[in-house]
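Novice: predicted model, plus sequence, below.
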Amino acid sequence: MPRVKVSVVVPVYNTGKYVDECAPSLLGQSLPADEYEVIYVDDGSTDDTLARLEKIAAKHPNVQVHTRPNSGWPGAPRNLGMSHARGEYIQFVDHDDTLGPEALERLYEFAKRNDADVVLGKMSTTMVRPRRLFRHTVDACTIENDELMQSMSPHKMFRRAFVEEHGLRFPEGPWILEDLLFVSAAYLKAERISILADYPCYYWMKRDDGGNNTQHRFSPRHGFWSNCRTIVRQIKDGTEASDDIDALQNRLLHRLYHVEILSRTREPEILREDPAEQRQRFEAARELALTEFPAAVREGLPTVSRLRADLLERGDFDGAVALAERVREVKARSEVGALRWEGGRLVADVTLDLLRGDGEPLALVERDGKRWLDPELLAGVPGAEDGWEVRDPFRLAYAELVVKDRDREDWWYPEGDLEVRLEPLGEGRSRLVASGRLLLDPERLAGGRPLERGVHDVWAYVQLLGIDRMVRVTGDGTPGAPATGPALTGGRLALPYWTAGGQLALDVDQRQRRLGPDTAGAAAANTGRGRRSLPLPYIAAAAGAPARIKVTVSSLTLDAELIPAPEGITAELRLPARLALPAGRHPVTLPKTDTPVAHAVVRDGALLRLEGPAYEPGTGRRLLDSVADNGQVRRVRRRLGR
């Protein structure tokens, strides 16, 4: 009997239909069914969840169902599931999420190859922004890679022997932040942590009813602040204290401070919640910040975050609200240079910056040999009347481009990096900008594989001065129009265009856009001439397979091909050698397009040549065409290869 490689532990409670939606992704894995098990643990459901689970288990020998009295939280069910696990590795999955079809096989093989204690599989999600942690696959790292703190959900693969050796368990009962306690403990103990970033392993999606939205889980009633204190102390106990802002302990605590503490002082929460309730949160956050977080954590924050922390420490709730109102107005702006195809990649220069609410750049002001935060941003903020110094404008600043698969919610990172720099604005003012080159390769972007058929939107994430924004990359092209010409890549057409909102998108394999209308003008002006193939210089191409397309030649609809031209830069249209058409010159059109892309010259059912619509034959060609019906001339022409 094959050994069990992976145990999938799924806690459930009153899940209903979501059990049936999740189950196919768990039971249809590429890993053989006798090499993994699915362990459902029902936490005392009162609906039909248990009946649904038992029905699934009856059909699948590798499915177990266990029950327990309701605990009100996923920790106890997960612990029970771990106690029944026989797999070499344990993968946690929530009942309303799904796995990629090859997730378990890829994660297990990756874990074994790297002898990993913990494996993080790439997550696709509508719940949070994409994490740069998953930009590159990492064979092995430790907690020294503080980017691990970007991913604190339990939806990972853990070596069972490692979990048992260190007695890792989830806190049980209503214990909010239970996942942070378990995962941070695992990170601190692990000798080898691996990150699989080239395949979407886990789909963490927002439910229709909002039932898995973690923003609703903030609850002082369930011990939020005391639990947060426990996690902070666990990290402090496992690392060495230091006054260096870049020391490991301070880098790890930065995530907790930024997410769990400063969230109580910034938009949207401080502007959205009831002021009386928010004041209580503010004071609780202040007490925890002052008693548990080293000063080096606050000193290591970027400029605006450090100002928020200062207002928090001083107990200035009104100042924090005023700052949140001003920062909420800040927008990110993208500028895109001329788009073009180079070697099968969509290329453009991209620049990102931040704008104040009035549309002016968020500036830094030089005064007394120092840099100060834009006074317009601080206007009306109590406690900041004298300005706020920008000690290090590049502190934790970065920007990146990401491409979203609109149909699948997968996020991918194009090649190249964006560089953050200071750009003078004149009169002692400057601004931070991030700039670089978009290099989007449709045949390699998806973890070294081709993008799936569909529309792919280009986004940018920017974090400058402690203000972070996700923004669609927008250009000044006509909304709904091509951003540049089409390209033939890997046997498919890639069509860049500006959406109705003016944002950059790429349609791969004609999911929504069609070749034809966007190229009608260029097609009509084509003066080229060929035999069975006609050069189409307005379509870029990289070396690779041809693409099959439908064309109409007069009244005959048939399959044609787009092929890379011999020079490897542009494409050619190739028609079959035989055409069931009368002799003559026939227009060649694409579906839903009236403008000819070519004309086919046919004699005796054979394609003699293809001509561009603007091709004008010389006198000799017209004479030969005029006598082409003469049998002897036709024989001579065939002999001459004309």
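Specialist: That came in fine, so what should we check first?
Novice: contacts, neighbours, all on C-alpha from now
Specialist: Fine.
Novice: mind listing what's buried in stretch 144-163?
Specialist: Applying a neighbour-count criterion of 16 or more other C-alpha atoms under 10 Å, one finds 146, 148-149, 151-160, 162-163 buried in stretch 144-163.
Novice: try this one side by side with the last:
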Amino acid sequence: MGVKVSVVVPVSEPGPDDDAFDACVRSLLEQTMPSDEYEVIFADDHSDDGTRERLDAVAAVRPNVRVLHLEHTGSPTRGRNVGLAVARGEYVYLLGRRDRLERVALEAMYHAAVETDADVLIGRLVRGDDPPSRAFSRNRERADLFRDRLLGLPTAHKLFRRAFLDTRDIRFPDIEPQMSEQAFVIKAYLTAKVVAVLADQVCCHMAPPQPPQSTPAEWATGLRAVLDVIDTHSDPGEQRERLYAHWFRTGVLRPLGGRRLANATPGRRAAMFSALRDLTLERFPPELDRHLPVHLRTRAMLLRSGQLGRLMALNEATTGTYLRAELRDVRWDESILTLDLAVEIVNAAGDPMTYESAGDRLLWTPPLAGLNLPPALADVTDAVAKARMEVYIRHTGNGLIFFIPVTGEVCRAEENGRVRVWAVGRARLDVGSAALGRPLRPGEWEVHVRMRGGTHQARTRVAGHKGAQLSCVGVLAGHPRKLVIPCWSEQRELSVYVEPKSFADSIVLVSAGATVTHRDGELFIALPVPYVPPSGGPATELLLRQATTRARTVTVPALVEPGVPGRFPGQLVAKFPLARIPSETHLTPGLWTPHLKVDAREHPLRFAMDLSRSRRARIRPTQDPTSLTRPPSALTRLLNHLPGGPQTLRALQKLRTRYLPPPQ
């Protein structure tokens, strides 16, 4: 049987301690596709850090691994081209040395490519906590360049039919590496008969993007090469304009915004501005600006007119925009978790973004004195009409991200000729189908919200407000049934945990919601219990350990009271006797860290308890209570700043050690 897939990986001195490269190699060797059906080609750019020897050692015991020893160029371009030239697979996949594949990636992508007869197949990509591209909202047998937003996937992490690349003479041009990759991909997009998308299987975990190391002149030259590819393989008209507008936005205007421009040296900043201005005047006419959001239209105007100083001032004035999200309610509708949200984009000062009302039109006002835009340039009416809220979940372990359905509306309010815009909506998380029709994997899933407004977009974690009662009741959901629990971080950020490992772990997840009361010389600690099984759960004890160098431990039995599944959590209650003098069975003033003890195993809880000398107890939520130590008292702080104070403190500590009973 012939080789089905060749994987080409350019390598350049990753170093012996590069964990990302090691993970990349392991992911390639552990594919579920039989080893005689795929090959791995490492194109080494004359690394002299031991990498060549390591790869040769792998190839010596793996018949499907080849290592190409190349002369040094400092660029992945030649390695990719040489790898393509010697590849034997029916399809070729291009991978970076810091990326890694899922075990089933090659097998899943190959089958999907054969079924759809694709020249190019894009397997689902994941990069950190970035929200997924809308291209991955579902599988697509015939993807469209614009409708399916393929331009948002410009990297070479794709499966290409090798005969298609050879027939079309698609290779990486010898230009700036990032632009070389984009020129390769856009030529493939424009000449392929079929581009397919595999969305329901994560295929590749991409490394964080690296800032370009090229000079401004090299970057501009690379952009010209990309535009030349577009000119060659597209006809004049709307499609070409939209392609040009995309690269104007991503290749010219974005590099001239944010911290990248502000942090550059004055010389590089001037060179970047000059090179990109020359390119803009040459290839990007003002007619393209209608495809841009208003803040980029303004940036383009300042670029064409040569106003670098005002461009930097505008960037500074617009920095700090963020999303304010209000979680109004979280509840279970049978087995579906429902979130009621209101979100709004605000500036760095926390003031809502507003627009000038001009009849039936809305105009954006730049936050820069003296910068007045003509109405046609400042008009954001159509963009505001498309404003929307999006909610997605992210697995904290593997980075998987999925959007969840949202219904709602965009609201407006006018005051003093200014219009404020925000969105309200209801998101519904169905654990049994949220992963593109499949159940969510076990583990913790963060909940994020994003809003696309008239001028900006922003995203944030979904968080509850201080003082709000936050539900942590769990339910059995999905098929087969799994316990699902809403839980809250120390910052009151919402996550959803699917299938905790044990009854104790389910309580740990929500233990930051603990409460404490003092009555008749005893302290009662109550913990929410997301779900109490019909059996009532195992025998449980609550253990408090004093956070001192000679920690005492007090352990008492705990009573578990059931709640109402899907409506109210249960409760675990433990009663501790109090005393002023340390003893084995009583609590004394100090900082205490709690543990849940089940089946002789201790589980640290997500809070600490500070007990004052007046017997007042205070709960301190924390994700790592075991690291806490008791804060110094006012007397300790005072003595530390007085002459002779430290010596007095040491004497007092010796007296306490000598005459008070030792901690148990």
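Specialist: Okay, I see it. Just so you know, these numbers come straight off a predicted model, no measurement behind them.
Novice: need the TM-score from the superposition.
Specialist: The TM-score (TM-score structural alignment, normalised by the length of structure 1) is 0.76; 538 aligned residues with a C-alpha RMSD of 3.6 Å.
Novice: give me the contacts around stretch 363-382 of structure 1.
Specialist: Where contact means C-alpha atoms under 8 Å, 6 or more residues apart in numbering, the residues beyond stretch 363-382 of structure 1 that reach it are 303, 316, 318-320, 322-323, 326-327, 356, 362, 384-385, 387-391, 428-432.
Novice: give me the subset of those residues lying in helices.
Specialist: 303, 318-320, 322-323, 326-327 (DSSP state H).
Novice: counterpart of Arg54 of structure 2 over in structure 1?
Specialist: Arg54 of structure 2 maps onto Arg52 in structure 1, with residues paired by TM-score structural alignment.
Novice: ugh, typo on my part, it should be Phe164 of structure 2
Specialist: The criterion is TM-score structural alignment: under it, Phe164 of structure 2 has Phe162 as its aligned partner in structure 1.
Novice: tell me the SS of Leu196 of structure 1?
Specialist: Three-state assignment for Leu196 of structure 1 (DSSP: H, G, I helix; E, B strand; the rest coil): strand.
Novice: go ahead and confirm it touches Ala140.
Specialist: No: Leu196 of structure 1 is beyond contact range of Ala140, at 10.1 Å (criterion: C-alpha atoms under 8 Å).
Novice: the more surrounded of those two?
Specialist: When neighbours are counted by other C-alpha atoms under 10 Å, Leu196 of structure 1 and Ala140 differ, and Leu196 comes out ahead with 25 against 18.
Novice: alignment lookup: the more buried one to structure 2.
Specialist: For Leu196 of structure 1, the aligned position in structure 2 is Leu198, judged by TM-score structural alignment.
Novice: surely its match meets Val120?
Specialist: No: between Leu198 of structure 2 and Val120 no contact is recorded; they are 10.8 Å apart, counting by C-alpha under 8 Å.
Novice: so which residues of the stretch 451-600 of structure 2 form helices?
Specialist: With helices called from DSSP state H, counting those that start in this stretch, the stretch 451-600 of structure 2 shows them at 503-509.
Novice: what segments of it are strands?
Specialist: 457-461, 475-477, 482-488, 494-498, 515-519, 522-529, 540-546, 553-561, 570-577, 590-598 (DSSP state E, counting those that start in this stretch).
Novice: for His69 of structure 2, give its distance to Asp18 of structure 2.
Specialist: Applying C-alpha to C-alpha, to the nearest Å, the value for His69 of structure 2 to Asp18 of structure 2 is 20 Å.
Novice: one more: His395 of structure 2?
Specialist: 24 Å.
Novice: tell me who's in contact with His84 of structure 1.
Specialist: Residues counted as contacts of His84 of structure 1 (C-alpha under 8 Å, 6+ apart) are Ile39.
Novice: and it? What does it align with in structure 2?
Specialist: Counting by TM-score structural alignment, which is the criterion used here, His84 of structure 1 corresponds to Val86 in structure 2.
Novice: what of Met205 of structure 1?
Specialist: Alignment note (TM-score structural alignment): Met205 of structure 1 maps to Ala207 of structure 2.
Novice: chain neighbours aside, what residue packs nearest to its match?
Specialist: Take Ala207 of structure 2 and drop its neighbours on the chain: the residue closest to it by C-alpha to C-alpha, 6 or more residues apart in numbering is Asp99, 5.2 Å away.
Novice: many thanks, I have nothing further to ask.
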